[in-house]
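1. sequence unknown, structure follows:
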C-alpha cells in the first residue's frame, strides 16, 4: 500500500448517552430494498424509458434529446422520477418492517447536474437540473415521515467504477474512473456537496462512494480515492457512515480498514458486500442445494481477525438462481410456478438472510423494489418478502430477563477467574460495565423498533467512553468479555 493512505480521518462516536434519533437511523440495522432503475435507469427493470435500441442511461437520454428535444425529455424524466414511488409505497414498506432503502444515483444527479463538467453527461445537465430536489422532496422527506432511512448510493461515477450498464455510460466497457484524476477530483467535490446539502436530514443512514468497483489488481486506485472522498465528507459531517465497495473481495478491504483505523478505533466506514449466485460460471455449474449449502463457507468467511472492528452491509442480494442451476437441480428452468422451485428459493433466501444477520448486520438491501411489468419474479422484493424470506422481528427484553442473565453470567465470570488465580486483584466492575453497555444499547434500539446494525462502531464508541470514565488499567479485557457476553445473549432474545 502507498503512503498516501496512511492518514485516516476518524469519526465521531456512533452513539452517545443518550442515543439520539439521528444516531438510531445511522447505527440501526436498516432492513429493506434498493430502489433500482430510477435515477440510474436499467432497461431490464423499466424498459419503456429507453427509446429505440438504447441500453443505458447516456444512450437513452441522448436519443431522447435528439428525438423530442431537451424540454420534453426533461419533463418526461421528472414525471418518471416522481411517479416511480407514491405515499402508498412508503406506507406499504413501513407496514412490512422496512427500515431503510438504498437509492442508486448517478453523478449527473448530484446537485441537479452541478458535477458533470468534462464528462460524457456535460451536454445533458439540463435534463437533470431538478433531479436532486426531486430526490429530496419525493424520496428522502417522505421516507423520514415513515421512519425509513436512506442510503445515498452514488452508483454511477464518471468513466464508470465498472464497465456495466449500471455505470450509466457504457455496457461491457472499462472502469475508467479509477485511472482518471480529473474524474476523481470532480467526485471529491461532489461528495463534499452531498454531505453538506443533506446534513440537515436525520434519516440519511449512509453515503456510498462507489458501487461494485472492479478489481484493479491492487486496491490502491480505489483506496486512494476513498481516502480523499472520506476526508472531504468528514470536513462537513464527522458522524455520517461512509460506505465503500469491496470490489468483490471483502477481506482485502476488511484488512485495509483494520490497518487504517487501528485497534478499538472507528473511522465510521461500512464495507458493501453484494451477494449474487446466478452469474459466475462456478455457480452455474452447481445445483440449488449446492449453492445454498456452500453459502456457509463462501459468504464473508475467513475474514482477518474475524472482521473485528469493521462493519459490513449487504448492499444488494436476491433470490435468483440461473436456469442452468435449475436444470442441474432437476427442474424445468421455465416452470416458475413449481412448488419444488418455491421451496428451493425459500431455503436459499432464508439461508442467505441468516448469514447476513450474523456476518453483515449493518444493513441488508434486496435488489430490487419494483418492475415496469409489475412482477419481477425472484428479483422482485414485493413478490418475495414474506414468501421466500422475512425480516426478523424485534422484541424488547424485560428487566427481569436482564437481571437473571446478568447475575448468572457475572457470577460465572467472577467464579472462573477467582478459581484460576485467587490472588489476583481483578476489576470485575469492568465486566459489569461492558455487559450493561451492550444490553442497554440493544434495549434502546429495540424500543425504537429496530435492531443494532453497526455493532463494531457502537462497541468502539462504548469502549472509548468506558476508558474516559474508568481509565486505562490492566483488566480492560474484562469489559470486552462482558460486552461480548451481553451481545450474544441479547441478540438471541431480540
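-> Happy to help now that I have it. Here the structure is a predicted model, which is why all the values come from computation and not from measurement.

2. rest of the way, CA atoms for contacts and neighbours
-> Fine.

3. What ranges does the stretch 51-200 of the chain have for its strands?
-> 100-106, 149-156 (DSSP state E, counting those that start in this stretch).

4. residues in contact with the last one?
-> Taking C-alpha atoms under 8 Å, 6 or more residues apart in numbering as the criterion, the residues outside strand 149-156 that touch it are 25-26, 30, 40, 99-107, 140, 143, 166-168, 203-211.

5. and if you look at stretch 375-393?
-> Under the criterion C-alpha under 8 Å, 6+ apart, residues 31, 33, 97, 318-320, 342, 345-347, 349-350, 353, 366-371, 494 lie in contact with stretch 375-393.

6. hmm, back to that, may I see the strands of the stretch 51-200 of the chain organised as CSV, with distance to residue 306 added?
-> Output for those, formatted as CSV (distance: least, C-alpha to C-alpha, whole Å):
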stretch, distance to residue 306
strand 100-106, 26
strand 149-156, 26
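
7. Nearest to residue 238, out of those?
-> Comparison of those against residue 238 by C-alpha to C-alpha identifies strand 149-156 as nearest, at 16.4 Å.

8. chain center to the closest one: distance?
-> In terms of C-alpha atoms, centre = their mean, to the nearest Å, the centre of strand 149-156 is set 9 Å apart from its chain centre.

9. okay, the angle between that strand and strand 100-106?
-> Interaxial angle of strand 149-156 relative to strand 100-106 (axes from the mean of the first three to the mean of the last three C-alpha atoms, to 10 degrees): 20 degrees.

10. which residues does residue 72 contact?
-> Applying C-alpha under 8 Å, 6+ apart, the residues near residue 72 are residue 65.

11. Tell me how far it lies from residue 111.
-> 21 Å (C-alpha to C-alpha, to the nearest Å).

12. what does residue 364 give?
-> For residue 364, the distance to residue 111 equals 27 Å [C-alpha to C-alpha].

13. And residue 308, by the same measure?
-> Taking C-alpha to C-alpha, one finds residue 308 at 37 Å from residue 111.

14. Counting neighbours around each, name which of those two comes out higher.
-> When neighbours are counted by other C-alpha atoms under 10 Å, residue 308 and residue 111 differ, and residue 111 comes out ahead with 18 against 14.

15. Contact partners for that one?
-> By C-alpha under 8 Å, 6+ apart, the contact list for residue 111 reads 129, 131, 132, 133, 193, 194.

16. here's the one I want to compare it with:
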C-alpha cells in the first residue's frame, strides 16, 4: 500500500472503509489523500488523443489531412501503429522520472472512442462507428495507466478531450472537421453523457477489482475546452445533467468542468449548483494573440506577479468565491511557451523564460488547488516552452515548486503545544472582534474548527515527509475539504453559527502550514 494510505492513522488495515452518508466512503480514506492534496501535474499529451505537433510518427500512414485520431484510424495499419505508440510513449521510466521531479498527478486526455474496449456502445452513430477494432485496445492501456501511476504515488485526472460531434473546432477533439456539432445536435450531447457514464462505471469497477481498491483516480473532466458560443445556457444545463448521471454512479469522484474562458460565469454556476466535490478548470496561454506577441517576456512576468493586474485579480476573486462554496479552481493547461516577439530585446532568453514560468507558478500556487503543465514531452526534443522534460533539462522550469523537508518528520510532539497556543491566540482575536456587536455566538465552534483544520493540514504535511528532501504533499482543495468537515460538525453538533467553525477551520489550516514550513522546511 502506498504511504499516503497512512494519513491521519485512521485505518490500520487494507480493507476499504465502510460506506458513509449517501454511499460515500468514510472520510478521510486513502482516495481522499490523492483527491484533496495540492495537485502539481503535467498533461500526458498525445498519448491517446494525438496531436501531430507533439508526436508526428503515428501520422505517417494517416489519411488526409492527417491531423486527427480519425485520420489515423482511416489510414493504413492504424491498429498496429496506435498500439505501438500507446505502449512506448509513456513507460515506467516516465512515471519514475515524473515522481522524482515532484509531480504528483497527471492529466490524461482521452477520446470517447478510447472507451470502446470497455463498452462498444459508445461508437454507433458517431464518426468512429467503424473503428472499434482500431481503438478497442486503448482501454487496457488506460486502466494500466491507473495501476502504473499508483505504483509511483501519482494521481490520475481523466479528461474527455474528444466528445461525439466535437465540442470545439480543433483537431485534438477527434476529427479534422472544422465544423463542431456537439452543441448543434442534442443527440451528441445526450450520447456524451452515456460515454461519461460508461467511462466512470468501468473505471470504478476496475479500481474496485483490486485488493485494496486503487485510490488514485482524482477526478473526471467532463469536457475539454468546450466552445458553446451562444449555447452557454445549454452547456450549463448539460453540466447539471452530467452531474446527476455521474453522482448516481459514484458520488465521491470529483467532477471537473471547463470554463470556456468565461471564468467568472462558470464560477458563479458552480457556486450555486455544485452539491459535492466540483472543480473549475481554466486554461492559460500567453503566446497566441497579437497582444501576447507585442508584450515582452519580462512584462508578461510582471503582470502575473502584480496583484493589481487583471490575471491575479481574477484568480483571487474566483478562487475565493469557489472555496467559499466548497468548490475549487485548477489550471488544467498552461505552458512556458512565448511568441518569438515576446523575446525580442530580452538580454538573457533563458532568464526571461524562467522568470515567466516562475511568475505563473507562483500565481497558481497562491490561488489554485492544482495546475497541469502542457505537455509532458514532445517527440522532437528541445522545445523549452511546451515540453516539460525539455524545460526541466534547460533549467527553465524551477525546482522549487513543492515544499521539501530538511529532515524526515518522524515525530514532532511540540507541534501540539504550538497548535494550542496558535488556537488560543486566534480565538482571542476572533472573540474580541465579534463581541463588539451584540449577538448570540458559539466561539467554541471557532476553536473546534481551528483544531480540526490544523490537524488535517498537519496530517497531509507530516505524513508525506518521510526522508530528507522529500516533496511534501499539502492540503490543496481546501474548499471541498472544509465543506465536508463542516457538514460532519453540523451533523454531530448542529448547524447554529456554523460559520464560526468554518472561519476557525480556515485559520487552522493556514496556521499549520506556516508552522510546518518554519519548523521543517
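-> Received the coordinates, thanks. All figures in this text were calculated on a predicted structure; none of them were measured in a lab.

17. Quick one: mark the members of the contacts of stretch 375-393 of the first structure that sit in helices.
-> Among the contacts of stretch 375-393 of the first structure, DSSP state H puts 342, 345, 346, 347, 349, 350, 353 in helices.

18. between the residues you listed, which is closest to residue 226 of the first structure?
-> Nearest member of these to residue 226 of the first structure, counting by C-alpha to C-alpha, is residue 353, at 28.7 Å.

19. Next up, the contacts around the alignment partner in the second structure of the closest one.
-> Residue pairing (TM-score structural alignment): residue 353 of the first structure is matched to residue 361 of the second structure. Residues near residue 361 of the second structure by C-alpha under 8 Å, 6+ apart: residue 401.

20. and if you look at the one 10 residues further on?
-> Contacts were defined as C-alpha under 8 Å, 6+ apart; by that measure residue 371 of the second structure touches 39, 40, 41, 42, 330, 331, 332, 333, 334, 364.

21. Any of these buried? List them.
-> 39, 40, 41, 42, 330, 331, 332, 333, 334, 364 (16 or more other C-alpha atoms under 10 Å).

22. The fifth one touches residue 373, doesn't it?
-> Just to be clear, that refers to residue 330 of the second structure. No - counting by C-alpha atoms under 8 Å, residue 330 of the second structure does not reach residue 373; the two are 11.3 Å apart.

23. corresponding residues in the first structure for stretch 283-300 of the second structure?
-> So stretch 283-300 of the second structure sits over residues 274-291 in the first structure, by TM-score structural alignment.

24. quick one: residue 209 of the first structure and residue 152 of the first structure, what's the gap?
-> From residue 209 of the first structure to residue 152 of the first structure the distance is 9 Å (C-alpha to C-alpha).

25. wait, residue 27 of the first structure
-> Residue 27 of the first structure sits at a distance of 15 Å from residue 152 of the first structure (criterion: C-alpha to C-alpha).

26. more crowded one of these two?
-> residue 27 (27 against 23).

27. Look up the closest residue to the more buried one, ignoring the ones flanking it.
-> Closest residue to residue 27 of the first structure apart from its sequence neighbours, by C-alpha to C-alpha, 6 or more residues apart in numbering: residue 454 at 5.2 Å.

28. mind checking how far the one you found is from residue 205 of the first structure?
-> Counting by C-alpha to C-alpha, the gap from residue 454 of the first structure to residue 205 of the first structure is 11 Å.

29. any common contacting residues for these two?
-> Common neighbours of residue 454 of the first structure and residue 205, using C-alpha under 8 Å, 6+ apart, are residue 27.

30. who touches the aligned residue in the second structure for the residue nearest to residue 27 of the first structure in this structure?
-> When the second structure is aligned by TM-score structural alignment, residue 454 of the first structure is paired with residue 477. By C-alpha under 8 Å, 6+ apart, the contact set of residue 477 of the second structure is 35, 36, 37, 38, 327, 328, 369.

31. quick one: which of those sit in strands?
-> Counting by DSSP state E, the part of those found in strands is residue 328.

32. Just the contacts of residue 477 of the second structure: which are in helices?
-> 35, 36.

33. wait, which of the contacts of residue 477 of the second structure is closest to residue 253 of the second structure?
-> Closest approach between the contacts of residue 477 of the second structure and residue 253 of the second structure, by C-alpha to C-alpha: residue 35, at 8.5 Å.

34. Who are the contact partners of that closest one?
-> 155, 216, 217, 218, 219, 254, 477.

35. which one in the first structure is aligned with it?
-> Superposed on the first structure with TM-score structural alignment, residue 35 of the second structure falls opposite residue 26.

36. same thing with residue 87 of the second structure?
-> Match for residue 87 of the second structure (TM-score structural alignment): residue 82.

37. what's the answer for residue 329 of the second structure, then?
-> In the first structure, the residue paired with residue 329 of the second structure is residue 312, using TM-score structural alignment.

38. Tell me which residues touch its match, please.
-> Contacts of residue 312 of the first structure (C-alpha under 8 Å, 6+ apart): 270, 271, 272, 273, 359, 360, 361, 362, 363.

39. For those residues, give me CSV that also has neighbour count and distance to residue 392 of the first structure.
-> Shown next, in CSV, are those (neighbours: other C-alpha atoms under 10 Å; distance: C-alpha to C-alpha, whole Å):
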residue, neighbour count, distance to residue 392 of the first structure
270, 29, 21
271, 25, 22
272, 28, 21
273, 26, 20
359, 18, 15
360, 27, 14
361, 24, 12
362, 30, 14
363, 31, 13
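
40. out of these, who's nearest residue 464 of the first structure?
-> Proximity of the contacts of residue 312 of the first structure to residue 464 of the first structure (C-alpha to C-alpha) peaks at residue 270, which lies at 19.4 Å.

41. Do I have it right that residue 221 of the second structure meets residue 257?
-> Yes - between residue 221 of the second structure and residue 257 there is a contact under C-alpha under 8 Å: 5.8 Å.

42. Name the nearest residue to the equivalent of residue 339 of the second structure over in the first structure, sequence neighbours excluded.
-> Aligned by TM-score structural alignment, residue 339 of the second structure pairs with residue 322 of the first structure. Nearest-residue entry for residue 322 of the first structure: residue 278, 4.9 Å, with adjacent residues in sequence omitted and distances by C-alpha to C-alpha, 6+ apart.

43. That neighbour - that's part of a strand, no?
-> No - read with DSSP: H, G, I helix; E, B strand; the rest coil, residue 278 of the first structure is coil and lies in no strand.

44. So it versus residue 148 of the first structure, what's the distance?
-> Here residue 278 of the first structure is placed at a distance of 30 Å from residue 148 of the first structure (C-alpha to C-alpha).

45. Which residue of the two possesses the greater neighbour count?
-> residue 148 (27 against 18).

46. The more buried one matches what in the second structure?
-> Aligning on TM-score structural alignment places residue 148 of the first structure opposite residue 154 in the second structure.
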